[in-house]
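J.: Sequence and predicted structure are below.
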Amino acid sequence: MTAPAYLELAQLLSTATRIEPHLMRTVRLTAAPHLDAGAEGDLWFSDVIGVRNPRMVSFRPSRLPALRQALAARIAASGTDDPVHRVGPVVAAAHVNLPPTLLLEERIAWLTVSTAADDPERIDELLRPALRALVREGRTGVADWFAGAWDRLPPLARSTTTAWQLGQMARRAGAEVRMPQHLALVTLADVATIAAELPDVVIGVQRDDDAILITEPPRRGSKRVKLPDTDPRLLELSDPASGGPGRTVAVTGDRTSVAWPGTGPVRITTARGAVYTLPAVAQPVVPVPSDLGGRLRSLRYSGGVTQRELASIMDVSVSSISSWENGFVVPPLPRLELYATIFGLEEPPRPYRSPPAVEELTRAERTRRRALLDELVRLRDEALGHRVADPAPPWVPLRYPPGERITVVVSQVPSDLRGTNPLADPRSPDFVESYRYADLDALIEIHGHLRAVNPDNEVRITTPDQLRPDDMSSHLVLLGGIDWNPVTRELMQAVQVPVTPIHRDPESAGGFRVTVAGTEQTFTAVLADGQLREDVAHLLRAPNPFNLRTTVTLFEGIYGAGTYGTVRALTDASVRDRNANYLAAVSDVGSVSVLFRVPVIANEVVVPDWTMPGTVLHVWPAPDGR
C-alpha cells in the first residue's frame, strides 16, 4: 500500500518547530517538486498535525520520531547533490526571526537527521548556551521552552548530560519536565556545574547487611548527608581502603538499596565536594550466647561471613539463615550438622563453595565438629522444650465455612509473552494449561494451603476470561494486580479503599498510591542494578461486593515477588499466626487493607512479618478511623 503523498512532505518538514504556508511550499518545491500543491492541503489537515491555526501548524510530538527516522534514512541514502540536503538551510532561513530557543531546537533536530553518526558531544555544545542563560542570567523563559520542547527533542538530545542539567534547572524554575529518573552518563561533576543554584536536601545513609540503604527522610541512626536537590539525587560511594574509582548512585523514591559487600569504611561524596564516612563494621568478640539462634549468629560472625555467603555455602535461602538466627524457626538436625562441619574447619569457610565431606576432615577438625555439634543439639533440644508459640489467632484469614465454594482467580500471561513455548500452546500435544498462569509460585502456595485448611470445600482455579457467573458469588481469592487481572481492577473500583494501584508501563514503574485526608503518598519498589531488592505488596480482605455473605481476598504486588510474599505472609508456618493476630488487632469490622514491604535478597523473597517495625507502610481502617 502506497503511503499518502503528504507524508513525504511531513518527513521533509519534521525538523521545523512550526510550519507556515510559505515554508511548506518552499520545502515542497525545493526537495519534492514531484508533489502537487494538494499535498500541502492534505498535510495541513492531516492527523500528524497537533496544533493548527490560520498562520501555522506544528506536528504531534508522538509522530515526530517516525517522520525524522524516515528523513534521516533518505538523507543517508542520497548523494550530496540531492536537494533533500537543502531542507535544513531552507527552514533556518525561513525562521531567522524566531526566538533563539526555537532556532536551537531546529538546529538540534536537523543535526540528528543529517549526521550519519550519533554526536551527543555536539548536541551538548549546542545546549550549553541555553543552560548558561538559565543558570547565570536567570532567563526563566528557557525553562518554559525546555519543558514544552522535551517531547519534541530527539531521543539522542534528551539523553545528553546538558539536557539533564537543563531539566533540573527548569524544575527549579517551576517548570514541569517529564524526564527519566536515571541517566548512566550523569556524574557528580555534571551536578556540580549547577549545584550553586540548587537547594539542599538531607538523606540518610546506613548499612543494611550486604547493602547500603539510602532513605529520604533519614531514618533514626543513619548518617545524615546533605546534597543538591536533583531528580534523581546523585552521590558517590567509594572504598577508601582500595583507592579505586567511586560508584555513582542514583537515589530514587524514599528508599534505595545498593549492593555493597564487605565490612570496611565507606566514603560518601556529594556534588558539592562534601565527604562523609560510614565507619567500618566493628567485629567484636561475641560471647557465646545461651540460645541456639544467638549461637548460630556468633559462629557466623567468628567465621567472618555474611548471611548471603553462608546461605550459598549451605544451599539455603537467606531468609532461612535469618529465621534461624532470630529464633523464629528451629533448624533441622541435618542443618546443624552442616553448621558443625563448616565452623569446625581450620580455615574460615569460603563463600560459594560446598563444605568438605566429614571423612575429608582432619582429626582436629573432626574433634571440633563433634564438640560443636553436641553443643548445637543441646541448644536445639532446649529451644524445642521451652519455645513459647504464638497465640492461636481468633480467626484464620484463609479458612472458610465447610462446604462453601472458593474460587482462585489468577492472572493469565499475555499470549505475546508466552512466545513460542510449545508447552503453552493449546495446539501442542505437550500443552500444559498451567503455563498460561502468571504468579505460579503464589498460585501453587495458595492452592495447597487452601486445600489443606479447607478439606470440605471445593477450590477452583480459573482465569478472568473463564469466570462463570456463579463464581463471582463464591469466596474469591485474587492473585495479581490490575495490569493483568481485570477482576482485580473491578474489585478495587467496587471496594472503597484508600489504596490505588498504579499501572506499570514504559513511562512508569508502577506502585501504589495512598490517599488520606486529601494527601497523596506513592510507594514504589526498590531496584538496584536492574535487580529487585524490595517489592511493595497489598493484602485486601473485604466482603464480596457481588455477594455480601462471602468474602474476597486480594494478594497483589508491583512485581510477582510482592504477590508471592503476600501469600506467604498468611501461609508460612513461622509467621502466619503472628500476621493473623496482627490483622485481628487492627480491624474488627470485616474489612482490612495492609500495604507493606517485601524484601528480596539474592532473588529470594523474605516472608514479611507485619509486626516488625518498618514493614507495614499503611493499614486501613487506621487506628484513628481514617
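T.: That came in fine, so what should we check first? This is a predicted model, so every value here is computed, not measured.

J.: switch to C-alpha atoms for all contacts and neighbour counts from now on
T.: Will do.

J.: Tell me how far the nearest residue to residue 483 once chain neighbours are set aside lies from residue 485.
T.: Counting by C-alpha to C-alpha, 6 or more residues apart in numbering, residue 483 lies nearest to residue 503, which is 6.0 Å off, once chain neighbours are set aside. The gap separating residue 503 from residue 485 is 12 Å, by C-alpha to C-alpha, to the nearest Å.

J.: what about versus this one:
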Amino acid sequence: MVQPSGAAYDRAALAARLRQLRVGRWPEAALTQPQLAAALGVGPSSVSSWESVTATKVPPLSRLDGYATFFATRRSLTAPGLLSPDELTAEERAERDRLRKELLELRGSGQLEPGETRSLWQFPDGNPVRLICGELSRENRKDLFTSAKRRNYIQLQAYADLDAMVELYGHVRAENPGSDVQFDLAPRLEHDDLQSHLVMLGGMAMNQGGRTLANLLGLPVDQVTIAEINNGEVFDITRDDGTTEQHGPEVWGDVRAGDLISDVGLFVRAPNPNNQDTTLTIISGVFTRGTYGAVRCLTDPAVRDGNYQYLAERFDLAKPFAVLMKVPVLDHATATPDLRVPTNRLFEWQN
C-alpha cells in the first residue's frame, strides 16, 4: 500500500494512535467511542472522525490536551468527568506531559521549546473561519460610495473597524491557506457561521453578537456607552470580590474633542459555545484604535511572538481567557501593545 506523505501521513499516524489509546490502553475496560466522547465533552462523531485514518479530521489542541489528561491515569475511567491537571499526582502529570508531547508531534504542531512560539491564528483542523464586523449606520457613511446605484459604490464602506478586519483577514488567510476564510457584517451572520472559528470584531454597540457571546462565557467585562466621550463605549469590569472599575481612553485636552492619546482594546479567546471543536474570539475597543491595537497584538511581527509567549505562560490557552489592554495612539499611528509591559495590561481574566 502506498503511504500518504507529509502532513497527511502525520494525520493518519495521529488517528491511529488515538484509536490505539482508546482500545489498547486499558483493553479490559472496552472503552467505546461514546464513552470517551462523553469524558472529553464532545460528540461521538468527533471521536470517530479523529480516529479515521482515511478521512482524518485533526483534533484541536484543547482536545489533545484532554486525551493526554484522560489517558494519564486509570482513574479517568471512574471519574464523573475529565480530571483537571491539578487533580493529577506528580507521576500522572509526568505521564500527561509525555502523552501530550507525543500527540502534538504526531499532529505536526510539535511541543513548544524554550523561546519557540505558536500562533493563535493557526487552525489546522481545517474548519471554516468567519470574521464578523459591525455595520456602520447610514449617517456615518459617505453617500457617494454606499448606494449600489452609485457608480463608485464600495461595499466595504459599511464595515466598522475596517483597518482591523483587513489586517486580520490577510493574516488568517496566510496562516490557514487551505481553509475557508471569509468576512461579513454582523446583520448577515448565518446559522452555519456560528459553528466556525468565529471572530467577532468591533465595539459591542455595532456588533452586539459579541456581547451575547461574552455573556455566555461569563466574561466579567461589559461595554457601556457614555456621552462624555462622544458616545464611546468604555469597559466596565466586575472583579471576583464584587468591586467594579471602569477603563476608558486617555484624551489630551477636552474629553469630547481633544486628541486621543490612548485607547483600550479587549482580546477574548474561548472554545466556541456553539461548537466546542472550534474557537470564539472577541476583539473590541472603545474606538477603532483599540480594536486595531488588540488585533495587532498577535499579528505584528515586532511583538506578536513575545505576546504569545506571555499569554501561553499566563493562561491555559485551552480555556476561556481575556486581556484588556492599553493601546497608545500618536496622531494617525496606533502602537501595538506589548503585553510583557505591565502597564499595558489593564485587566486579565480566565474562567
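T.: That came in fine, so what should we check first? Treat the numbers as computed from the prediction; the structure is a model and nothing was measured.

J.: ok, the equivalent of the residue nearest to residue 483 of the first structure over in the second structure - contacts?
T.: Using TM-score structural alignment, the equivalent of residue 503 of the first structure in the second structure is residue 225. By C-alpha atoms under 8 Å, 6 or more residues apart in numbering, the contact set of residue 225 of the second structure is 231-234.

J.: Mark which of those residues are buried, thanks.
T.: Among the contacts of residue 225 of the second structure, those classed as buried by 16 or more other C-alpha atoms under 10 Å are 232-234.

J.: just these now: which is nearest residue 349 of the second structure?
T.: Closest approach to residue 349 of the second structure among these (C-alpha to C-alpha): residue 234, at 17.6 Å.

J.: list the contacts for that closest one?
T.: Counting by C-alpha under 8 Å, 6+ apart, residue 234 of the second structure makes contact with 223-226, 246-249, 286.

J.: about what we covered before: and the buried ones among the contacts of residue 225 of the second structure as TSV, adding distance to residue 64 of the second structure and secondary structure?
T.: Shown next, in TSV, are these (distance: C-alpha to C-alpha, whole Å; DSSP: H, G, I helix; E, B strand; the rest coil):
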residue	distance to residue 64 of the second structure	secondary structure
232	41	strand
233	38	strand
234	38	strand
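
J.: Which one of these is nearest to residue 128 of the second structure?
T.: Closest to residue 128 of the second structure out of those is residue 233 (30.4 Å), distances taken as C-alpha to C-alpha.

J.: How about that closest one, nearest residue that isn't a chain neighbour?
T.: residue 225 (4.2 Å).

J.: again, but for residue 255 of the first structure
T.: With C-alpha to C-alpha, 6+ apart as the criterion, residue 255 of the first structure has its nearest non-adjacent residue at 4.5 Å, and that residue is residue 215.

J.: just checking, residue 271 of the second structure is part of a helix?
T.: No - in this structure, residue 271 of the second structure is strand, not part of a helix, as judged by DSSP: H, G, I helix; E, B strand; the rest coil.

J.: and the residue opposite it in the first structure once aligned, what is it in contact with?
T.: Counting by TM-score structural alignment, residue 271 of the second structure lines up with residue 543 in the first structure. By C-alpha under 8 Å, 6+ apart, the contact list for residue 543 of the first structure reads 549-552, 590-591.

J.: Alright, calling it a day.
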